[in-house]
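Trainee: Sharing a sequence plus its predicted fold:
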Amino acid sequence: MAFLTAWKGAAPGKSDYRTPVSSLHEALDQCMTALDLFLTNQFSEALNYLKPRTKESMYHSLTYATILEMQAMMTFDPQDILLAGNMMKEAQSLCQRHRKKSSVTDSFSSLVHRPTMDQFTEEEIHAEVCYAECLLQRAALTFLQDENMVSFIKGGLKVRNSYQTYKELDSLVQSSQYCKGENHRHFEGGVKLGVGAFNLCLSPSVGAGGGLMGIPEMGLHLRDHPQDCGGLHLGGVAPTHHEFAWLSLQTLSMLPTRILRLLEFVGFSGNKDYGLLQLEEGASGHSFRAVLCVMLLLCYHTFLTFVLGTGNVNIEEAEKLLRPYLKRYPKGAIFLFFAGRIEVIKGNVDAAIQRFEECCEAQQHWKQFHHMCYWELMWCFTYKAQWKMAYFYADLLSKENSWSKATYIYMKAAYLSMFGKEDYKPFGDDEVELFRAVPGLKLKIAGKSLPTEKFAIRKSRRYLSPKPISLPVPALEMMYIWNGYAVIGKQPELTDGILEIIIKAEEMLEKGPENEYSVDDECLVKLLKGLCLKYLGRVQEAEENFRIISANEKRIKYDHYLIPNALLELALLFMEQGRNEEAVKLLETAKQNYKNYSMESRTHFRIQAATLQAKSSLEKGNRSMVSSVSL
């Protein structure tokens, strides 16, 4: 609902605890100084600079708590999560003190009872946007901290209230009657961050340039209910993590299905284009939250649309966003990390390695940044088939990071299994023993296992047999799960190298004795081989390999995910040839006919992205034909 009256500025005679507007301006300046310290890797200095005023200034308190939450989201350490949660709760309480007794969402939920905006001071309006941020960040921590139904409901209500507040504040900003205050740019930046993030996350398909909802197991279906004042949306935690938004994808997928079904009758709607526009406008403004808008956009372009899409990323936009910050903060770990991600997506693996190594060297205080780089470096060396180096980084992660021990140990075992017989296997580790250890390392966050971890556990189970049958190319299989073939596909020499390994594995399977896993393993190899052939331009051979998987559908015993993914890859191949109608049919089959397979959510994201892309191409073609006829 639109605001009907204008805010006139600060009103005199407020309670003693309300700081004047000049103090608000000073607080924002100081928080920007702290943010500058943070972006130059002076993390402790930033916290120490903020701490003295965290009990009195809502912006100091919110910024301090946000830095702690960013650390908690990287470590997944229960103590870090608890500390961040307590601090965010204090920040919310402080914001509540500065809000008008009747809040924006309460006061403006009804046209009948709505007061005029001239009853609000500038500080009270800023308190609203800060309060909305606190709610959202506390919701994210709630989902990680507890796995009971009450916690999920509480978290969902926080998101609902945050969403409604942002909607009302957005209406205020759009109102022609709205009178801008002294610190308007910071207020508007906060609104654009929240509104942009919500719209991005609530639109139908992230991989196609949309949001995180509307996908099985990943959140509530989108149905706007005007009669409601909102609704529970547990998937909306992504915006709170800013540059680490990709972690929220795991949180989304971990929400128990029973809870999602229970809450499915309500939901929100979002507009991807509007969300991107809001974030882009927020990023271009000179506000406290401009850099946060930039980070969220960089996450969107370099993680979400790549891992969950077709591999087609607006890399030019990502480079444009990053360039001024990399110039201002040449040693800033966050920006070096994103620079590395951009090089990865471009297929410049050596340049990416250099960037990630620079990121590690740039600071030694937050090892969590190192861990993010280790993960990326592990994959970079996987693309280069340098198994010892890939193993080295998987080993570091398994010892230093607690996100998913099962995944890290699985990757260690996977790399060891890729070694040749003549290679020295370091540290005396044995891949069979490592694979056997994976199921016992299962971790639950927010009551549900990580999808990648569940995949690793399923694949490891065959090693529990006294005489286990080895996985053919486990490292290259997991590379597919993370869309790594879209990286090597940009470098023919890398693709050739991986294809050679796959062909050798294929020959070994053909020569070896038949067993219960034979068909599954052969189909896996066909899928990976088809991908390499596609990127090398050997289209007909690629199609043949993908079709072999579909032909063996009824014979596959365990790896049922191969069938819908083979259809997806065949559809993408058809799209490159302009066969969009055939592609759409294949994608519909993949989406509708297969359920309950490994990494289903991720596959559905990619199917949705491909479907929207194919349909868009068809619509453009139809419009072009109409134009030609008209002429």
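Mentor: Great, that's in hand. These numbers come from a predicted model, not from an experiment. Residues are numbered from 1 along each chain as shown.
Trainee: Could you use CA atoms for every contact and neighbour count after this?
Mentor: Will do.
Trainee: And for residue 611, the neighbour number?
Mentor: By other Cα atoms under 10 Å, the residues close to residue 611 number 25.
Trainee: dump the residue contacts of the closest residue in space to it that isn't next to it in sequence.
Mentor: Nearest residue to residue 611, sequence neighbours excluded (Cα to Cα, 6 or more residues apart in numbering): residue 584, at 6.0 Å. Shown in contact with residue 584 (Cα atoms under 8 Å, 6 or more residues apart in numbering): 571, 611, 614, 615.
Trainee: May I ask which helix or strand encompasses the second one?
Mentor: Looking back up the chat, that one is residue 611. Assigned by DSSP states H and E, residue 611 belongs to helix 600-630.
Trainee: on that earlier part again, in which helix or strand does the residue nearest to residue 611 reside?
Mentor: helix 580-592.
Trainee: got another, please set it beside the one above:
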Amino acid sequence: MDVMEDAPRADDEERFEDAYERIPTACHMDLQSAIRETQCALNLVLNNKFSEALDLLKPWWRDSMYHALGYSSILVMQAAMTFEQRDIQMAMATIKEALHTCQRFRKKNSVVGSLSGLINRQSNLQEEEMHAELCYAECLLQKATLTFVQDENMISFIKGGIKIRSSYLIYKDCHNLLNAAANDTDSQSDLHRQFEGGVKLGIGSFNLMLSLLPQRILRLLEFIGFSGNREFGLSQLQEGTCGSTLRSILCTLTLLFYHTYVSLVLGSGEGNVAEAQALLEPYLLKYPKGAIIQFYSARLAALQGRFEKACLGYQECVSSQQEWKQIHHLCYWELMWTHTYQQDWPQAYRYAQLLCRESRWSKAIYVYQKAAILSMMSEEDVKKTGEDVLELFRQVEGLKQRLAGKSIPTEKFAVRKSRRYKAGLVPVPLVLPALEMMYVWSGFTIVAKRADCSEALLVTIEAAEEQLRHDPQPSEFHVDDTCLVQMLKGLCLKHAGRLLQAELCFTHVLSSENRIRYDHYLVPFTLYELALLYRQQGDDAKAAAFMENAKSNYKDYSMESRLHFRIHAALGSLKSSPAATP
């Protein structure tokens, strides 16, 4: 996407975002029309007309709060998908200008927390000023998100946190204002409904996001005013999907992301696929060729075990538009995994190769994934690709990047695993690396929906088990590799309902704890999986005890944060619905 000639320069100094005495006379766009035009722009985005959406918003984005919010939102979406520094800087500069635009419509001298003093005098806060608070909070949240990925130093990380807190407090005040106006006659107006939709999106998203955080982090955040309630967050977003406000589709997309990704990767795999399907249906009718809608439709098919339909859906999504290649990359990632679930290694390799060539999100993960997939293929098939697997693994460490001063956990994991192939060492091949990475991304939960694919995975794992058992010269990694295979085998057996055999596999890993030399993550993750098995058998007390053991007695291992997220979600689920199965 070309940079617009009148867009702000990325190196412009951040201006002091203070309120003007009055709205500039150049602005003649009334609030209702601004919301309507922004809704049209959102419809264009959902119909793959990204440049047209920007062209619609561009003439007014410096004079209308909603045009500013919409314009910056599209550029932030693009930057988040490309990870290109140019796109990030462009989006950041645009958000600063959007904040400046929104600030002009806010009540003079309005600061975070001041709205609460106006609740009993709400006539002092005009409708336009209420919407300005809302748009300002959304822009702040966008700015915080980009701040996290723009720079590598901790100062930026802290600044992002401050922006998030400011946004959260504004949303809380807007929610209080909404409750205070519940019985007001003006609460039936369209502008009020639009305001209500924005509040539900913000409050719902914050509550849902905060509820995912492990208890130890949440305690710190509660100290500075944050709190999160999962059920309340979900209900707010669900209510926000109703009607036809500007934020209805945004609430829907937030819920879709939660049910199809967040609950699986950071939770215990209990996203509500049926609810997600119901939410998506009307938009499939309205935007049948829309790439974003097509993408979620394919993702839902994959989560239901309909892998062939999912692959066709992702391919249709790629074909539906050529303007935003970033959506293609999301589809390539999913196609790589969907073929991995079916052990179609040549096709999985094809999409891993496309990601390596085209996407800038994480070269380290892409190269590791490609090498891991090649490791699952026959020597003859690897030769056909012309790849040097050893050299690929050796590249991984040099490709690691840092975001907000920290390494990406999955990159750190890939680097640790690939160190077996360091120059000067006699390489000891990794065992089932593609299946291990599949576990990291919660793929075994998805494969469990297909008995044939689960059984095929078990055959592959048992072949590796047999090979390790008869290894004439066990390496220093032998115990680690054996434990990995036992954990993966236990997962397949657990999902197949063969619980006693699964328990024996998990117990083998735990009994080998003192002999594991490198892959220390295996023990706490196995404790977690064993806890889910006990929960499946109805022994909630034992399940909780094993999760607490994994949470409290292990630290400094790969993917530690991810496991803490999963444990937090599983413990919460145990308390709320003990009869449910993972």
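Mentor: The structure has been received and is ready for your questions. Keep in mind that this is a model prediction, so the values were computed, not measured.
Trainee: that older thread, gap between the equivalent of the residue nearest to residue 611 of structure 1 over in structure 2 and residue 533 of structure 2?
Mentor: Under the alignment by TM-score structural alignment, residue 584 of structure 1 pairs with residue 544 in structure 2. Residue 544 of structure 2 sits 11 Å away from residue 533 of structure 2, going by Cα to Cα, to the nearest Å.
Trainee: same question, residue 274 of structure 2
Mentor: Residue 274 of structure 2 sits 24 Å away from residue 533 of structure 2, taking Cα to Cα as the criterion.
Trainee: Comparing those two, which residue is more hemmed in?
Mentor: Between residue 274 of structure 2 and residue 533, counting by other Cα under 10 Å, residue 533 is the more crowded of the two (27 against 12).
Trainee: aligned partner of that one in structure 1?
Mentor: Residue 533 of structure 2 maps onto residue 573 in structure 1, by TM-score structural alignment.
Trainee: Confirm for me that that match is in contact with residue 534.
Mentor: Yes: counting by Cα atoms under 8 Å, residue 573 of structure 1 touches residue 534, with 7.2 Å between them.
Trainee: how long is stretch 100-112 of structure 2 end to end?
Mentor: In stretch 100-112 of structure 2, first residue to last residue: 16 Å (Cα to Cα).
Trainee: What lies in contact with that stretch?
Mentor: Contacts for stretch 100-112 of structure 2 (Cα under 8 Å, 6+ apart): 15, 17-23, 61-65, 68, 125, 128-130, 132-133, 135-136, 166, 169-170.
Trainee: in it, what counts as buried?
Mentor: Residues 100, 101, 102, 103, 104, 105, 106, 107, 112 are the ones in stretch 100-112 of structure 2 that count as buried (16 or more other Cα atoms under 10 Å).
Trainee: export these to JSON lines and tack on secondary structure?
Mentor: Formatted as JSON lines, the buried residues of stretch 100-112 of structure 2 follow (DSSP: H, G, I helix; E, B strand; the rest coil):
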{"residue": "100", "secondary structure": "helix"}
{"residue": "101", "secondary structure": "helix"}
{"residue": "102", "secondary structure": "helix"}
{"residue": "103", "secondary structure": "helix"}
{"residue": "104", "secondary structure": "helix"}
{"residue": "105", "secondary structure": "helix"}
{"residue": "106", "secondary structure": "coil"}
{"residue": "107", "secondary structure": "coil"}
{"residue": "112", "secondary structure": "coil"}
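Trainee: what's the most distant pair in those residues?
Mentor: Comparing all pairs in those by Cα to Cα, the longest separation belongs to 101 and 112, at 17.1 Å.
Trainee: Map residue 556 of structure 2 onto structure 1.
Mentor: Counting by TM-score structural alignment, residue 556 of structure 2 lines up with residue 596 in structure 1.
Trainee: How about residue 325 of structure 1: what's its closest non-neighbour residue?
Mentor: Using Cα to Cα, 6+ apart, the closest residue to residue 325 of structure 1 is residue 335 (7.0 Å).
Trainee: quick one: contacts for the counterpart of that neighbour in structure 2?
Mentor: In structure 2, residue 335 of structure 1 lines up with residue 293, judged by TM-score structural alignment. For residue 293 of structure 2, the contacting residues are 46, 280, 283, 284, 287, by Cα under 8 Å, 6+ apart.
Trainee: ok, the first one - contacts?
Mentor: Residue 46 of structure 2 sits next to 287, 290, 291, 292, 293 when contact means Cα under 8 Å, 6+ apart.
Trainee: What's it aligned with over in structure 1?
Mentor: Counting by TM-score structural alignment, residue 46 of structure 2 corresponds to residue 39 in structure 1.
Trainee: And the second one, by the same measure?
Mentor: Counting by TM-score structural alignment, residue 280 of structure 2 lines up with residue 322 in structure 1.
Trainee: so what's its match closest to, chain neighbours aside?
Mentor: Excluding its sequence neighbours, the residue lying closest to residue 322 of structure 1 (Cα to Cα, 6+ apart) is residue 335, at 7.0 Å.
Trainee: in which helix or strand would I find the one you found?
Mentor: Element membership for residue 335 of structure 1, per DSSP H and E: helix 333-346.
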